[in-house]
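Participant: Here's a sequence, model it:
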Amino acid sequence: KLKHLAVLGKLPKLKSLKINGWRPVAGDPPFSDLEYIENTTMSGSCSGVRAFGSEDSFFPSLEKLELCNLPTLKGWWSGDNNSDQEDGRLLPAFPRLCHLTIRNCPDLVSMPLCPTVEDLEIWNCNVNLRIMKSIESGNSKLRTVSTDNMAHLRAALPIEAFQGLNSMLIRCDEKLEKLSEFEAVFRCCSSSLQQLQICWCPLLKSVTGGLEHLTALKMLKLNPLPSQSEAGEGVEDDGTPWRCLHSLRYLSIYLPNMVKLPNWMRYLTTLEHLEIDSGELESLPEWMPELTSL
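Facilitator: Here you go, the predicted structure:
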């Protein structure tokens, strides 16, 4: 059974790499027992430069990497561990990687750093995985993120990485209760985030502490709408957090049991497109004509 892919280090012109440990046919998947990508070690006295040459020689052309459905994958190198990951001197970095997807790799705790990643997807991953080390403010290239666990996403990246973020998708996060738990993240991307989708997070009760910082937000999807927002709880007298969304153009909400629209919606005066999914809605409110851009 395959446990290493040592040949990959000999492909300097490789631009895209996808390793999927699942296939819809009988028998064991080809990578079901894959533990390490390369059968070498980065520990001990071997530095990244000595083991692989200059930084630019480590997968110099790789732009897209997908690691999917690899339940036994632990790291890029055998003998590697999370303590090596914490010491950035021992790990080389992908110099050109733009797109990174890690899905269903629960044991993966160590891999090369990805300082230039622009599009990041993390699904069902280990909380100890690190994607970047600290970066200087304003130098982040990250533009889109997708995750099923905000806590794991936050642990994988330095807070500066969220500066300049354009789009965020949070889906099926079973532990997220309040956006205020990650208020620092939303503050960081307050002037850049334009799209936010939060879908099927069963414990989410409040969006206060997050939305009011997103002054550049143009598209918002809440599926379903958190229970406190349905009742208008957590909304200040001045309409916070909703009044702060003065760039919002598109709103999509799922209201499974609501018979009337929440009153806070009247503050979204820049709305041009409103999508409501509800089988119980009885009528539109009197203030609806106030949304003159619809």
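
Participant: C-alpha only now, for contacts and for neighbours.
Facilitator: Fine.

Participant: ok, now which ones touch E212?
Facilitator: Each residue near E212 by CA atoms under 8 Å, 6 or more residues apart in numbering is listed here: 240-245.

Participant: Go again with 6 Å.
Facilitator: Listed by CA atoms under 6 Å, 6 or more residues apart in numbering, the contact set of E212 reads 241, 244.

Participant: which SS state does it fall under?
Facilitator: Here E212 is recorded as helix under DSSP: H, G, I helix; E, B strand; the rest coil.

Participant: any idea how far F186 is from it?
Facilitator: Shown here: E212 relative to F186, a distance of 9 Å by CA to CA, to the nearest Å.

Participant: Quick one: neighbours of I253, just the number.
Facilitator: 19 (other CA atoms under 10 Å).

Participant: Verify the stated contact: it with L222.
Facilitator: Yes - I253 is within contact range of L222, at 4.9 Å (criterion: CA atoms under 6 Å).

Participant: if I look at E212 and F186, which residues touch both of them?
Facilitator: Common neighbours of E212 and F186 (CA under 6 Å, 6+ apart) do not exist.

Participant: the strands in the stretch 51-200 of the chain, which residues?
Facilitator: Under the criterion DSSP state E, counting those that start in this stretch, the stretch 51-200 of the chain contains strands at 64-68, 75-77, 99-105, 119-125, 144-147, 167-171, 195-199.

Participant: Deepest in the core, which of those strands is it.
Facilitator: Of the strands of the stretch 51-200 of the chain, the one with the most neighbours on average (mean count of other CA atoms under 10 Å) is strand 75-77, at a mean of 22.

Participant: Report all helices and strands that that one contacts.
Facilitator: strand 36-38 (3 or more CA pairs under 6 Å, 6 or more residues apart in numbering; DSSP states H and E).

Participant: Give me the helices and strands touching the strand it packs on, please.
Facilitator: Using 3+ CA pairs under 6 Å, 6+ apart, strand 36-38 is in contact with strand 75-77.

Participant: Figure out how far the strand it packs on is from the centre of its chain.
Facilitator: Centroid separation between strand 75-77 and its chain, computed with CA atoms, centre = their mean, to the nearest Å, is 22 Å.

Participant: One more, please, to line up against the first structure:
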Amino acid sequence: MGALKYIDNNFYGDMESSFPSLEVLGIHEAPCLEEWTTVYSTEHFPVLSSLTIYSCPKLVKLPLLQSLKDLHIGGTNVTLLTPLIMNATVLTSLSISGFTELPDGLLQNQKQLGSLYVRSCSLKSSSDLLDNLSSLKYLEIRGCSIESLPVGLQNLSSLKTLHLNCCDSLVSLPVNGLQGLSSLSSLRIQNCKTLASLSEGVGYLTSLQDFLINGRPELTSLPRSIQYLSSLRYLSICNCRGLISLPDEIQHLTLLSELEIEHCYNLMSLPQGVRNLTALQKLTISGCPHLQRRCKKLRGEDWPNIAHIPSIEIFNKRW
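Facilitator: Just a heads-up that it's a prediction; the model follows:
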């Protein structure tokens, strides 16, 4: 609706309660839309639970929508964010994208928020965005300009899943910032190209079961504290061209059942401690020429370390 500028009172008709059954509403690509006015004597959208607003850059006014549980917003004026989110106090899922700056205190009322997606935004390490989110279980930060994670991360005691993707300015993970994430079960770090090392604070993640590292060309090694990931069952290391070795401390991952190593061209060998991973059921190696040679059945130097694994898949693939 390229010409639409205003949504006025005529939109609501003559009913005392407008759109009494509407639960899901989306507004996409209305580049001239500026205001969506409301009549406060009429109850609007009493059961609206899901709202999506994308590519409405001039929109600065919306009705009061207190029943929202699921909100997706991106490509809009930043002045719309605060009143919309502050008044929606029962949100359980929120997706924010395309903002150069997020207002302070934006999520201070979101006590029930369980999932948060922040995409293509500019964040500061001093941001209070993650403060007071005691119910947050899922956090994804994708394509954001940020050098280090917000300090409130360490207080997300209910967090189960943390995904960091395409954050090219991210240079480090906080050592102490991971200490409070004792409930974290899934950590995925993908395509964060300047993140040259993983924090030793990874060792605090004692409930972690799923750990994926992908697209980290500057990474040369894994922290020795990986030995404390006593609950880890799945470990995937992909597209880490600078990785030279794995720490022998990997032998302490006694519950590890699947290990995947792909396109780590400079990884020279597997540590001898792999033979102690008695729970390991599947090993996949792909696009790692040195490992492929050393893990050849019966003949490779590393074969004695992996011979006990029931399923071994080795592929000679290059991208």
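
Participant: Now the TM-score, please.
Facilitator: Once superposed, the chains reach a TM-score of 0.67 (TM-score structural alignment, normalised by the length of the first structure), with 238 aligned residues with a CA RMSD of 3.5 Å.

Participant: returning to what we had before: would you turn the strands of the stretch 51-200 of the first structure into TSV with distance to P92 of the first structure?
Facilitator: Shown next, in TSV, are the strands of the stretch 51-200 of the first structure (distance: least, CA to CA, whole Å):
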stretch	distance to P92 of the first structure
strand 64-68	15
strand 75-77	11
strand 99-105	16
strand 119-125	19
strand 144-147	23
strand 167-171	27
strand 195-199	32
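
Participant: Point out the one among the ones you listed that comes closest to E290 of the first structure.
Facilitator: strand 195-199 (24.0 Å; CA to CA).

Participant: wait, doesn't C105 of the first structure sit right on C125?
Facilitator: Yes - judged on CA under 6 Å, C105 of the first structure makes contact with C125 at a distance of 5.3 Å.

Participant: Among the strands of the stretch 51-200 of the first structure, which comes closest to Q228 of the first structure?
Facilitator: Closest to Q228 of the first structure of the strands of the stretch 51-200 of the first structure, according to CA to CA: strand 195-199, at 14.9 Å.

Participant: Mean deviation, the closest one versus the second structure?
Facilitator: For strand 195-199 of the first structure, the mean deviation from the second structure after alignment is 0.3 Å (mean CA distance after the TM-score superposition for the first structure).

Participant: chain center to that strand, what's the gap?
Facilitator: The gap between where strand 195-199 of the first structure is centred and where its chain is centred comes out at 11 Å by CA atoms, centre = their mean.

Participant: re the thing from before, out of the strands of the stretch 51-200 of the first structure, flag the one nearest H4 of the first structure.
Facilitator: strand 75-77 (8.9 Å).

Participant: Next, the contact list for D210 of the second structure, please.
Facilitator: So D210 of the second structure contacts 186, 234 (CA under 6 Å, 6+ apart).

Participant: To which residue of the first structure is it aligned?
Facilitator: In the first structure, the residue paired with D210 of the second structure is Q195, using TM-score structural alignment.

Participant: Who are the contact partners of R50 of the first structure?
Facilitator: Counting by CA under 6 Å, 6+ apart, R50 of the first structure has no contacts.

Participant: give me every residue that touches L91 of the second structure.
Facilitator: Contact analysis of L91 of the second structure by CA under 6 Å, 6+ apart lists 68-70, 113.

Participant: so which of these is the most crowded?
Facilitator: Among the contacts of L91 of the second structure, L68 has the most neighbours (other CA under 10 Å), with 26 neighbours.

Participant: counterpart of that one in the first structure?
Facilitator: Using TM-score structural alignment, the partner of L68 of the second structure in the first structure is L14.

Participant: what about its match, distance to T208 of the first structure?
Facilitator: L14 of the first structure is 45 Å from T208 of the first structure, by CA to CA.

Participant: Could you do D119 of the first structure as well?
Facilitator: For D119 of the first structure, the distance to T208 of the first structure - CA to CA - is 26 Å.

Participant: cool, C201 of the first structure as well?
Facilitator: In terms of CA to CA, C201 of the first structure sits 15 Å off from T208 of the first structure.

Participant: likewise L274 of the first structure?
Facilitator: Relative to T208 of the first structure, and taking CA to CA, L274 of the first structure is found at 21 Å.

Participant: how about the helices in the stretch 51-200 of the first structure?
Facilitator: Taking DSSP state H, counting those that start in this stretch as the criterion, the stretch 51-200 of the first structure contains helices spanning 82-86, 150-156, 183-188.

Participant: Would you tell me which of these gets closest to N139 of the first structure?
Facilitator: Of all those, helix 183-188 comes closest under CA to CA, at 12.9 Å.

Participant: Just give the number of residues close to the residue lying closest to P12 of the first structure once chain neighbours are set aside.
Facilitator: Nearest residue to P12 of the first structure in three dimensions, chain neighbours excluded: F59, at 5.5 Å (CA to CA, 6 or more residues apart in numbering). Look at F59 of the first structure: counted by other CA under 10 Å, it has 23 neighbours.

Participant: do G279 of the first structure as well
Facilitator: 12.

Participant: looking at this, it is in a helix?
Facilitator: No - the assignment for G279 of the first structure (three-state DSSP) gives coil, which keeps it out of a helix.

Participant: Pull up the gap between it and K260 of the first structure, please.
Facilitator: For G279 of the first structure, the distance to K260 of the first structure equals 11 Å [CA to CA].

Participant: Likewise for I276 of the first structure?
Facilitator: 11 Å.

Participant: Mind putting the contacts of L91 of the second structure into JSON lines with secondary structure and distance to L178 of the second structure?
Facilitator: As requested, those are exported to JSON lines (DSSP: H, G, I helix; E, B strand; the rest coil; distance: CA to CA, whole Å):
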{"residue": "L68", "secondary structure": "coil", "distance to L178 of the second structure": "31"}
{"residue": "K69", "secondary structure": "coil", "distance to L178 of the second structure": "28"}
{"residue": "D70", "secondary structure": "strand", "distance to L178 of the second structure": "28"}
{"residue": "L113", "secondary structure": "coil", "distance to L178 of the second structure": "20"}
